[in-house]
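**Student:** only geometry, no sequence info:
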């Protein structure tokens, strides 16, 4: 008697449209995951207990967004990878988050500056996604926009508080804004993937919300007596897997438990 052994299943190649959408979902999921991990580093270090809880809850929301986005990206790209696979087993160069998300926290004012830039972008883009042709992504966009709107309120309030506080708090906020602003242009970059998705009507381009973002953050900053930074340079590379030197230690921290206990379940 002879027996035959079935060949191991092969991952199907994702259709072009699915592959492009998977790429976008991966990028957005990486943004949320990495920024959430950065904010987790404030736990027990925030200036007040209330802020410790606030930043922790914001981080949890972001990680929740990442779970949804990464799970679907793994379904669409033909690899069958789970959210855990994508979060914990990819190397540094496989992450496609914007560099803004991975910037070190700095002091509290610098974190507020980063949150101001990111949350205004995220609300606008998620609202745009809520009207996209993909029903699953549209539903996610509508829900995530409402959650990030609370993160935006938090950033706006602290921007006004720090700007109107002491000379030191105002100076640190200005320094945080100058540090962060060169990294904001990457949020709105377009490439071939996005151009194909927008040309097919699948999703809107983040470039489409840039003007609204500029007006919104300018309103907050000028209302707080601050000026919008005008950086002499712009950072790029995160979407292509090119990261800052601070990203490696952050990723090692994120993946440390999985590396120590591969395959572990709780």
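**Tutor:** Now that the structure is in, tell me what you want to look at. Keep in mind that this is a model prediction, so the values were computed, not measured.
**Student:** Only C-alpha atoms from now on, for both contacts and neighbour counts.
**Tutor:** OK.
**Student:** Let me see the ranges of the helices in the stretch 1-150 of the chain.
**Tutor:** All helices of the stretch 1-150 of the chain, identified by DSSP state H, counting those that start in this stretch, fall at 16-40, 49-76, 83-88, 99-102, 108-129, 135-163.
**Student:** from the ones you listed, which stretch is densest packed?
**Tutor:** A comparison of the helices of the stretch 1-150 of the chain by mean neighbour count, using mean count of other Cα atoms under 10 Å, puts helix 99-102 on top with a mean of 26.
**Student:** counting contacts, what elements does that helix pack onto?
**Tutor:** helix 16-40 (3 or more Cα pairs under 8 Å, 6 or more residues apart in numbering; DSSP states H and E).
**Student:** Show me what the helix it packs on packs onto, helices and strands only.
**Tutor:** Helices and strands touching helix 16-40, by 3+ Cα pairs under 8 Å, 6+ apart, are helix 49-76, helix 99-102, helix 192-199, helix 247-260.
**Student:** now those in JSON lines, with distance to residue 121?
**Tutor:** Shown next, in JSON lines, are the helices and strands packed on helix 16-40 (distance: least, Cα to Cα, whole Å):
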{"stretch": "helix 49-76", "distance to residue 121": "14"}
{"stretch": "helix 99-102", "distance to residue 121": "12"}
{"stretch": "helix 192-199", "distance to residue 121": "17"}
{"stretch": "helix 247-260", "distance to residue 121": "22"}
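**Student:** Residue nearest the middle of this structure, spatially speaking?
**Tutor:** The centre of the chain sits closest to residue 31, judged by Cα atoms, centre = their mean, with a distance of 2.1 Å.
**Student:** try this one side by side with the last:
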């Protein structure tokens, strides 16, 4: 395919959508679509940074590899969404990842939460993977062709993430007394941040069919999790929802510490390549 015929929505086998395609495309998003892509990209970027911490620290060597691969998948999703957002904001994906301050990030609070122990990480991953699977399954039908193409690739990878976290929940919940205690504790710490994922706002109203309305995802996600919890002999934690605001740049101190580590090299050596 010649450069003149290149498309930002190429999804044929072996020729899938790449961030480089998006950055070079003539399909420039509106400011609202760019803001939406920024939200999705920030979710994946921040969670990838969290999961990367587990490499060399997971309870099994195989799990080092599994969590590392999930983090790499999320980096790929983040690159695509941030490239598209940057295309509309006249910034590169690196500009958006490494040179924004805390209030400029649009990730939901759940993605920023500390790893805690392995069970808490799995609890967070369980919710995130089920949420993202339902989100991308619907975003594949977006009226924005680039968002649809990114989602079409991401949903296949998130399906594996969903299976991985589900198997670990069963293993921990039905294992020893200690593993079950930790799984229940991890879910209780995770659940206050679930509500924010499903909140609609003015941006969603403005975007219409280009975006996925978060509130429509709540029922299918709850249904899938309820089925898994029944199998694992667990109950949905009865805890109050935490204060949201992540989509509008209102974050806890956790994001600041994470960004300080993630951004330090790029800020110390701006423009460096290797």
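**Tutor:** Everything's here; your move. What you are looking at is a predicted structure, and each value in this text was computed from that prediction instead of being measured.
**Student:** TM between them?
**Tutor:** Remark: TM-score between the superposed chains equals 0.90 [TM-score structural alignment, normalised by the length of the first structure]; 246 aligned residues with a Cα RMSD of 1.0 Å.
**Student:** What's the match for the residue nearest to the centre of the first structure in the second structure?
**Tutor:** Here residue 31 of the first structure is matched to residue 43 in the second structure, going by TM-score structural alignment.
**Student:** and what of residue 188 of the first structure?
**Tutor:** So, by TM-score structural alignment, residue 188 of the first structure is matched to residue 198.
**Student:** from what I can see that match touches residue 219, true?
**Tutor:** No - counting by Cα atoms under 8 Å, residue 198 of the second structure does not reach residue 219; the two are 9.8 Å apart.
**Student:** More neighbours: the two, which one.
**Tutor:** The residue with more neighbours, out of residue 198 of the second structure and residue 219, is residue 198; 15 against 11, by other Cα atoms under 10 Å.
**Student:** For the more buried one, give its distance to residue 96 of the second structure.
**Tutor:** Distance, residue 198 of the second structure to residue 96 of the second structure, using Cα to Cα, to the nearest Å: 24 Å.
**Student:** what do you get for residue 78 of the second structure?
**Tutor:** 10 Å.
**Student:** And for residue 200 of the second structure?
**Tutor:** For residue 200 of the second structure, the distance to residue 96 of the second structure - Cα to Cα - is 24 Å.
**Student:** sorry, back to before: show me the one of the helices and strands packed on helix 16-40 of the first structure that comes nearest residue 218 of the first structure.
**Tutor:** The closest of these to residue 218 of the first structure is helix 99-102. By Cα to Cα, the value is 18.5 Å.
**Student:** hmm, back to that, reformat the helices of the stretch 1-150 of the first structure as TSV; add distance to residue 231 of the first structure.
**Tutor:** Converted to TSV, these look like this (distance: least, Cα to Cα, whole Å):
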stretch	distance to residue 231 of the first structure
helix 16-40	22
helix 49-76	27
helix 83-88	32
helix 99-102	14
helix 108-129	14
helix 135-163	19
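**Student:** Ok, which of these comes nearest residue 181 of the first structure?
**Tutor:** Across these, residue 181 of the first structure has its closest neighbour in helix 108-129 (7.8 Å, Cα to Cα).
**Student:** residue range for the closest one in the second structure?
**Tutor:** The aligned range for helix 108-129 of the first structure is 118-139, by TM-score structural alignment.
**Student:** how big is the offset of the matching stretch relative to the first structure?
**Tutor:** Stretch 118-139 of the second structure, aligned to the first structure and superposed, deviates on average by 0.3 Å (mean Cα distance after the TM-score superposition for the first structure).
**Student:** so who does the alignment partner in the first structure of residue 99 of the second structure touch?
**Tutor:** Under the alignment (TM-score structural alignment), residue 99 of the second structure pairs with residue 89 in the first structure. With contact taken as Cα atoms under 8 Å, 6 or more residues apart in numbering, residue 89 of the first structure is in contact with residue 255.
**Student:** Against residue 25 of the first structure, how distant is residue 89 of the first structure?
**Tutor:** 17 Å.
**Student:** ditto for residue 57 of the first structure
**Tutor:** With distances taken as Cα to Cα, residue 57 of the first structure is found 22 Å from residue 25 of the first structure.
**Student:** ok, now which ones touch the nearest residue to residue 206 of the second structure once chain neighbours are set aside?
**Tutor:** In this structure, residue 206 of the second structure finds its nearest non-sequential neighbour in residue 32, 7.7 Å apart by Cα to Cα, 6 or more residues apart in numbering. Contact partners of residue 32 of the second structure, counting by Cα under 8 Å, 6+ apart, are 203, 206, 207.
**Student:** Matching residue 32 of the second structure against the first structure, which residue comes up?
**Tutor:** So residue 32 of the second structure corresponds to residue 20, using TM-score structural alignment.
**Student:** what range in the second structure matches stretch 240-259 of the first structure?
**Tutor:** Using TM-score structural alignment, stretch 240-259 of the first structure corresponds to residues 248-267 of the second structure.
**Student:** I would like the residues contacting the matching stretch, please.
**Tutor:** Outside stretch 248-267 of the second structure, the residues touching it (Cα under 8 Å, 6+ apart) are 49, 97-99, 102-107, 109, 112-114, 244-245, 272.
**Student:** if we go to 10 Å?
**Tutor:** Stretch 248-267 of the second structure has contacts (Cα atoms under 10 Å, 6 or more residues apart in numbering) with 39, 46, 49-50, 94-95, 97-109, 111-114, 243-246, 270, 272-273.
**Student:** ok now stretch 66-78 of the second structure, how far from the chain's centre?
**Tutor:** 10 Å (Cα atoms, centre = their mean, to the nearest Å).
**Student:** start and end residues in the first structure for it, please.
**Tutor:** Counting by TM-score structural alignment, stretch 66-78 of the second structure sits on residues 54-66 of the first structure.
**Student:** Tell me the spacing between residue 202 of the first structure and residue 17 of the first structure.
**Tutor:** Per Cα to Cα, residue 202 of the first structure is found 9 Å from residue 17 of the first structure.
**Student:** typo on my end, it should be residue 234 of the first structure
**Tutor:** On the measure of Cα to Cα, residue 234 of the first structure and residue 17 of the first structure end up 30 Å apart.
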